[in-house]
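K.L.:
no FASTA, just this:
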């Protein structure tokens, strides 16, 4: 049931075409948020926006393209009154041995996971900090990281580096944006998403998929945590959440 206190709030979700992003859009819309769905795959976010109905808009945008994000921010302001919440969810996990053969993959992870998160935040920050948002309770910045931001393993070095970067930057932003914007870092373990299928290194993809087959949490379970964090009274900030399958060791 929608909370009257959230009915006037807008959440922008990057990487909203699948997985945690799509699940978060559904959860927040059910809680009364207007939602802006940002992703590269227009067909998927168009379908999700149609599923959600009033208060949901789909905007094709790649987080590595600042001009596209600026245009998206303009639409969010014009159509939904500006962003109260930014969920930096867009990410890619292209694991594999560190070598020249993987150069395109590791550059993509840096550009999407780290630089994309920074750029999206930079573009939407004025909306999160605006006087209108403060009247509605203040802004929220939710950064989706990973347990890999705490634990590096063979073949995940660059992915871990990007997530460690997100973790450190999030803590800095937490301090910098007080008291106008709350910052929360979400660090999922193994989540049942399509990420393993994107791995280009065949042996690594097979090994990772075995781990995913053994135990995962559902994207909707991560979305429930995000909704809970956002539902807390403004004097309370949940700054960091590490969540894994109960049987995941690392």
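P.N.:
Thanks, I have the structure now. Note that this is a predicted model, so its numbers are computed, not measured.
K.L.:
contacts, neighbours, all on C-alpha from now
P.N.:
Noted.
K.L.:
roughly how far apart are the residue nearest to the spatial centre of the chain and residue 8?
P.N.:
Nearest to the geometric centre of the chain sits residue 89, at 1.5 Å (C-alpha atoms, centre = their mean). The gap separating residue 89 from residue 8 is 22 Å, by C-alpha to C-alpha, to the nearest Å.
K.L.:
same question, residue 140
P.N.:
Taken as C-alpha to C-alpha, the span from residue 140 to residue 8 is 14 Å.
K.L.:
neighbour count winner among the two?
P.N.:
residue 140 (26 against 15; other C-alpha atoms under 10 Å).
K.L.:
can you tell me the SS state at the more buried one?
P.N.:
When classified by DSSP: H, G, I helix; E, B strand; the rest coil, residue 140 comes out as strand.
K.L.:
that one and residue 183 touch, don't they?
P.N.:
Yes - Residue 140 is within contact range of residue 183, at 6.0 Å (criterion: C-alpha atoms under 8 Å).
K.L.:
what about the helices in the chain?
P.N.:
Residue ranges of the helices in the chain, as given by DSSP state H, are 19-30, 42-52, 66-80, 103-109, 117-129, 131-135, 157-176, 202-214, 219-231.
K.L.:
what does the shortest one contact?
P.N.:
It stands for helix 131-135. Contacts with helix 131-135, where a contact means C-alpha atoms under 8 Å, 6 or more residues apart in numbering, come from 83, 84, 127, 139, 180.
K.L.:
ok, how many other residues are close to residue 97?
P.N.:
Residues near residue 97, counting by other C-alpha under 10 Å, number 15.
K.L.:
quick check: closest non-adjacent residue to it.
P.N.:
Leaving aside its sequence neighbours, residue 97 sits nearest to residue 155 (C-alpha to C-alpha, 6 or more residues apart in numbering; 4.7 Å).
K.L.:
then this one, side by side with the first:
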């Protein structure tokens, strides 16, 4: 690396083995970031990392476990460098009426979607503050803004992510760290397949409700993350952006 070259920013993307996470990892790499693709499924994370054009690694991590997160962050820092950009994308859900859901499901959803976001954020935040630079992007959901039938606890966990991001953005606003949230609408992922498997009629109704009359793709979501991670968003923090084809205008 010459004196005129700068080291690429390091981005850690959780849930990178899935559709949206994989697209985010790819788009960040194409924008010049070194990428740590992290996922509970380490093999999937490694496969994503191997296809990226910048220095990248695949890391196995359980974001609901503090020790697992600490080990993953230590490995990322040792192999790529300090984390400059964190994308809290990992999430789980089970489509079903609330009255049929169980406490075991509630706890798993909250532990991963909300507390997992808190745990990973806390693991990298001190370093960002010390270096005077950080970009934290949460991948929540429009369900967290307006609610979604069959996703009651999931909606609550995503709403918590949004509120957490806003409050944290206020605390670190003078530290060079921004915190923003991207809320996908109906997007072609394994989660959405749960809807179509449950009811094709419900899936078709969802598609028709989108003003653009189509379901989103992971590649529709990723550019918003790249924007929030970039220098052009340096004066933007505490914001929530829906990527939903106009379904949610809030």
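P.N.:
Structure's in. What do you need? As the structure is a computational prediction, the values presented were derived from the model and not from experiment.
K.L.:
winner for burial among the helices of the first structure?
P.N.:
The highest mean neighbour count among the helices of the first structure belongs to helix 19-30 (a mean of 23), with neighbours defined as mean count of other C-alpha atoms under 10 Å.
K.L.:
now do that helix: distance to the chain's middle.
P.N.:
Centre-to-centre, helix 19-30 of the first structure and its host chain are 11 Å apart (C-alpha atoms, centre = their mean, to the nearest Å).
K.L.:
got it, and stretch 37-55 of the second structure?
P.N.:
Relative to its chain's centre, stretch 37-55 of the second structure lies at 15 Å (C-alpha atoms, centre = their mean).
K.L.:
try stretch 24-31 of the second structure
P.N.:
Distance, stretch centre to chain centre, for stretch 24-31 of the second structure: 13 Å (C-alpha atoms, centre = their mean).
K.L.:
same check on stretch 243-250 of the second structure?
P.N.:
Its chain's C-alpha centre and that of stretch 243-250 of the second structure lie 18 Å apart, by C-alpha atoms, centre = their mean.
K.L.:
now stretch 148-163 of the first structure
P.N.:
Centroid separation for stretch 148-163 of the first structure versus its chain: 17 Å, with C-alpha atoms, centre = their mean.
K.L.:
end to end, how far does it reach?
P.N.:
This stretch, stretch 148-163 of the first structure, spans 6 Å end to end (C-alpha to C-alpha).
K.L.:
residues of the top strand by length along the second structure that come out buried?
P.N.:
The longest strand of the second structure (DSSP state E) is strand 177-184. For strand 177-184 of the second structure, burial by neighbour count (16 or more other C-alpha atoms under 10 Å) applies to 177, 178, 179, 180, 181, 182, 183, 184.
K.L.:
map the fifth one across to the first structure for me.
P.N.:
When the two structures are superposed using TM-score structural alignment, residue 181 of the second structure falls opposite residue 185 in the first structure.
K.L.:
quickly note the distance from its match to residue 217 of the first structure.
P.N.:
With C-alpha to C-alpha as the criterion, residue 185 of the first structure and residue 217 of the first structure are 18 Å apart.
K.L.:
if I look at residue 220 of the second structure, how far off is residue 236 of the second structure?
P.N.:
Taken as C-alpha to C-alpha, the span from residue 220 of the second structure to residue 236 of the second structure is 20 Å.
K.L.:
what of residue 138 of the second structure?
P.N.:
Going from residue 138 of the second structure to residue 236 of the second structure by C-alpha to C-alpha gives 14 Å.
K.L.:
out of the two, which sits in the busier spot?
P.N.:
Ranked by neighbour count (other C-alpha under 10 Å), residue 138 of the second structure and residue 236 place residue 138 first, with 24 against 13.
K.L.:
my read is that the more buried one contacts residue 89, right?
P.N.:
Yes - under the criterion of C-alpha under 8 Å, residue 138 of the second structure makes contact with residue 89 at 6.3 Å.
K.L.:
what about the residue with the largest distance to the centre of the first structure, distance to residue 91 of the first structure?
P.N.:
In terms of distance from the mean C-alpha position of the first structure, residue 100 ranks first, at 28.7 Å (C-alpha atoms, centre = their mean). With distances taken as C-alpha to C-alpha, residue 100 of the first structure is found 22 Å from residue 91 of the first structure.
K.L.:
same question for residue 158 of the first structure.
P.N.:
As defined by C-alpha to C-alpha, residue 158 of the first structure lies at a distance of 13 Å from residue 91 of the first structure.
K.L.:
okay, and the common contacts of these two?
P.N.:
Counting by C-alpha under 8 Å, 6+ apart, the common neighbours of residue 158 of the first structure and residue 91 are residue 109.
K.L.:
now do the same contact list for the match of residue 181 of the second structure.
P.N.:
Residues near residue 185 of the first structure by C-alpha under 8 Å, 6+ apart: 142, 143, 144, 145, 167, 170, 239, 240, 241.
K.L.:
mind running it again at 10 Å?
P.N.:
88, 141-146, 166-168, 170-171, 174, 226, 238-242 (C-alpha atoms under 10 Å, 6 or more residues apart in numbering).
K.L.:
cool, residue 35 of the second structure as well?
P.N.:
Residue 35 of the second structure is in contact with 8-13, 24-26, 28-29, 48-49, 52-58, 76, 80, 83, 85, counting by C-alpha under 10 Å, 6+ apart.
K.L.:
got any residues that touch both of residue 138 and residue 89 of the second structure?
P.N.:
Between them, residue 138 of the second structure and residue 89 share these contacting residues under C-alpha under 10 Å, 6+ apart: 117, 182.
K.L.:
wait, isn't residue 120 of the first structure in contact with residue 83?
P.N.:
No - in this structure, residue 120 of the first structure is not within contact of residue 83 by C-alpha atoms under 10 Å, at 11.7 Å.
K.L.:
shared neighbours, the two?
P.N.:
Common contact partners of residue 120 of the first structure and residue 83 (C-alpha under 10 Å, 6+ apart): 12, 73.
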